[in-house]
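K.L.:
Here is a sequence with its predicted model. Questions after.
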Amino acid sequence: MDTRFFVAWIEDAARLVRLQREHLTELDAAIGDADHGTNLDRGFTEVRQAFADQPPDTPAQVLLSAGATLIRRVGGASGPLYGSVFRQMGRSLDDPVTLAGFAAAFEAGVVAVERLGKTAPGDKTMVDALAPASRELARAVRDGVGAREAFERAARAAEEGARATIPLRARKGRASYLGERSIGHEDPGAASSALIVAALAAVA
């Protein structure tokens, strides 16, 4: 997994976010500020511009640049949360990047967002997609499978985790203010996180 792979991952994540922008915003309209898709699309557009302005030289630089840009450019909680995932991954990567190294860095990113958001699986947040994906990556490493299968497993786990937020009551973020009314809606952050993990499988 070289620099080109990481750039391709982020660019495909940007593409998927753009395609699903309206859907993500509709999810957010039900339990949030109705701007998740728009904000995230704008943020990833800025990330792609940052890559064009200053092409990253290493996988770590790809993630650090993406994280810093998202923190600066995305409004609300999404920017700091997603930015923290990518920045912590960038800080944790060894070079050259192996699947085991990627899985460990991904786990570090999930831990970072859990700490920043003071959240855990079951709170109806992006962690409900990211944590299962991380566990599946670690399992794939133990199973000795290749990167493509590992990322496909992680993508399925993230998608299932996002769908599993529908019956949950939100315990964190703006959605938590709705109490019981947050039940029955997919968490937009979990949905967008699943797209980002899906992009991994798409470019592997």
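P.N.:
Nice, I can see it.

K.L.:
For the rest of this, base every contact and every neighbour count on C-alpha atoms.
P.N.:
OK.

K.L.:
just the helices in this protein please.
P.N.:
Applying DSSP state H to the chain gives helices spanning 3-19, 21-31, 36-53, 59-73, 78-92, 99-117, 127-143, 147-163, 188-203.

K.L.:
relative to helix 21-31, how tilted is the first one?
P.N.:
Direction vectors for helix 3-19 and helix 21-31, defined by axes from the mean of the first three to the mean of the last three CA atoms, to 10 degrees, enclose an angle of 60 degrees.

K.L.:
Contacts made by helix 3-19 with the rest, please.
P.N.:
Outside helix 3-19, the residues within contact range by CA atoms under 8 Å, 6 or more residues apart in numbering are 37, 40-41, 44-45, 48, 56-59, 62-63, 66, 192, 195-200, 202-204.

K.L.:
Now do the buried residues in that helix.
P.N.:
By neighbour count, with 16 or more other CA atoms under 10 Å as the criterion, the buried positions of helix 3-19 are 3, 6-18.

K.L.:
before we move on, what about the fourth one?
P.N.:
For helix 59-73, burial by neighbour count (16+ other CA under 10 Å) applies to 59-71, 73.

K.L.:
ok, now the second one?
P.N.:
Going by neighbour count (16+ other CA under 10 Å), the buried part of helix 21-31 is 21, 22, 23, 24, 25, 26, 27, 28, 30, 31.

K.L.:
For it, name the packing helices and strands.
P.N.:
Here helix 21-31 is seen to pack against helix 36-53, helix 188-203 when contacts are counted using 3 or more CA pairs under 8 Å, 6 or more residues apart in numbering; DSSP states H and E.

K.L.:
which residues touch the last one?
P.N.:
Yep, that's helix 188-203 we're talking about. When contacts are taken as CA under 8 Å, 6+ apart, the neighbours of helix 188-203 outside the stretch itself are 5, 8-10, 12-13, 16-17, 24-25, 27-28, 36, 78, 124-130, 133, 148-149, 151-152, 154-156, 158-159, 161-163, 165.

K.L.:
let's bring in a second model and compare:
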Amino acid sequence: MTVADVSLDRLVDWLTRFRALVTENQGYLTELDSAIGDADHGSNMARGMNAVIDKLGEPQTVDALFKTVGMTLVSSVGGASGPLYGTFFLRIGTTAGAVDSLDGATLSAGLRAGFEGVISRGKAEPGDKTMVDAMGPALDALDASLGSGSDPAAAAAAAFEAAQRGRDATEPLVARKGRASYLGERSAGHLDPGATSTAFLFQALAEALA
């Protein structure tokens, strides 16, 4: 493992930081969701990530770690968030395999596979006002940064900045997927809760790798 590799401890730290962010911002996420959804995104994400951290134990490999994360989220989070985030983490683990660290390329490949799983499961496209609108730009920025020679820490910081821009860009959009789509034009003028929690996901990654 080189200095630039992302260790299992760093990956666990990512998840722990994500749990802290969604717990700290549970009320905010619920407030966003109350405007255009079921008013449960904050509570669902906090409950799911608390269950994840409770179950982690001492993972020995990346695939085992993310299998635990994914299965826990699928089983403990209601609504769309559990299956979508669960699929995201499961695909990361499957792609990474039984290794104990990730370099920039394998981190990118895992995240990209997770993103493709989210798209496949949720059937959302860019511009639909979903978590895809934050995750897609984040991964594009991550890949661009890695492609220019940056280490995973710098690439994760670039991904977080792009995730924030993607999140903010959902505010004027009219939702075309999920519960928010039922509101039609009235869904415009609100940040998407899933895109907002996705920005927290990349904030946590950037902080864990910094």
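P.N.:
Received, thanks. This one's a predicted model, so the numbers in the text were calculated from it and none came from an experiment.

K.L.:
hang on, the earlier thing: which of the buried residues of helix 3-19 of structure 1 sits closest to residue 173 of structure 1?
P.N.:
The shortest gap between residue 173 of structure 1 and any of the buried residues of helix 3-19 of structure 1 belongs to residue 17, at 21.0 Å (CA to CA).

K.L.:
Residue in structure 2 paired with the closest one?
P.N.:
In structure 2, the residue matched to residue 17 of structure 1 (TM-score structural alignment) is residue 22.

K.L.:
if I look at that match, how far off is residue 97 of structure 2?
P.N.:
27 Å (CA to CA, to the nearest Å).

K.L.:
Check the gap between the residue located most distally from the centre of structure 2 and residue 142 of structure 2 for me.
P.N.:
Residue farthest from the centre of structure 2, counting by CA atoms, centre = their mean, is residue 185 at 26.5 Å. From residue 185 of structure 2 across to residue 142 of structure 2, the span is 33 Å (CA to CA).

K.L.:
now swap in residue 128 of structure 2 and tell me
P.N.:
Computed with CA to CA, the distance linking residue 128 of structure 2 and residue 142 of structure 2 is 22 Å.

K.L.:
who's more crowded, the two?
P.N.:
residue 142 (28 against 19; other CA atoms under 10 Å).

K.L.:
And stretch 52-63 of structure 2, end to end?
P.N.:
Distance between the two ends of stretch 52-63 of structure 2: 15 Å, counting by CA to CA.

K.L.:
Of all the helices of structure 1, which one is nearest residue 176 of structure 1?
P.N.:
Closest approach to residue 176 of structure 1 among these (CA to CA): helix 21-31, 8.5 Å.

K.L.:
what's in contact with that closest one?
P.N.:
If you take CA under 8 Å, 6+ apart as the criterion, helix 21-31 of structure 1 is touched by 34-38, 40-41, 174-175, 178, 182, 185-188, 191-192.

K.L.:
Residue 120 of structure 1 maps to what in structure 2?
P.N.:
Residue 120 of structure 1 is assigned residue 125 in structure 2 as its aligned equivalent, the criterion being TM-score structural alignment.

K.L.:
In space, what's closest to residue 158 of structure 1 - neighbours in sequence excluded?
P.N.:
In space, and not counting its chain neighbours, residue 158 of structure 1 is closest to residue 129: 4.2 Å by CA to CA, 6 or more residues apart in numbering.

K.L.:
measure the match of residue 17 of structure 1 to residue 44 of structure 2 for me?
P.N.:
Here the distance between residue 22 of structure 2 and residue 44 of structure 2 works out to 10 Å (CA to CA).

K.L.:
Ok, residue 57 of structure 2 next?
P.N.:
Residue 57 of structure 2 sits 22 Å away from residue 44 of structure 2 when distances are taken as CA to CA.

K.L.:
more neighbours, those two?
P.N.:
Between residue 57 of structure 2 and residue 44, counted using other CA under 10 Å, residue 44 has the larger neighbour count: 24 against 10.

K.L.:
Just confirm that one contacts residue 78, I think it does.
P.N.:
Yes: contact status for residue 44 of structure 2 versus residue 78: in contact at 6.3 Å, counting by CA atoms under 8 Å.

K.L.:
how many neighbours does the equivalent of residue 148 of structure 2 over in structure 1 have?
P.N.:
Alignment note (TM-score structural alignment): residue 148 of structure 2 maps to residue 143 of structure 1. Counted by other CA under 10 Å, the residues lying close to residue 143 of structure 1 total 10.

K.L.:
and what of the one 5 residues further on?
P.N.:
The number of residues packed near residue 148 of structure 1 is 15, by other CA under 10 Å.

K.L.:
so what's it up against?
P.N.:
201, 204.

K.L.:
Aligned to residue 199 of structure 2, what sits in structure 1?
P.N.:
Using TM-score structural alignment, residue 199 of structure 2 lines up with residue 194 in structure 1.

K.L.:
do the same with residue 56 of structure 2
P.N.:
Aligned counterpart of residue 56 of structure 2 in structure 1: residue 51 (TM-score structural alignment).
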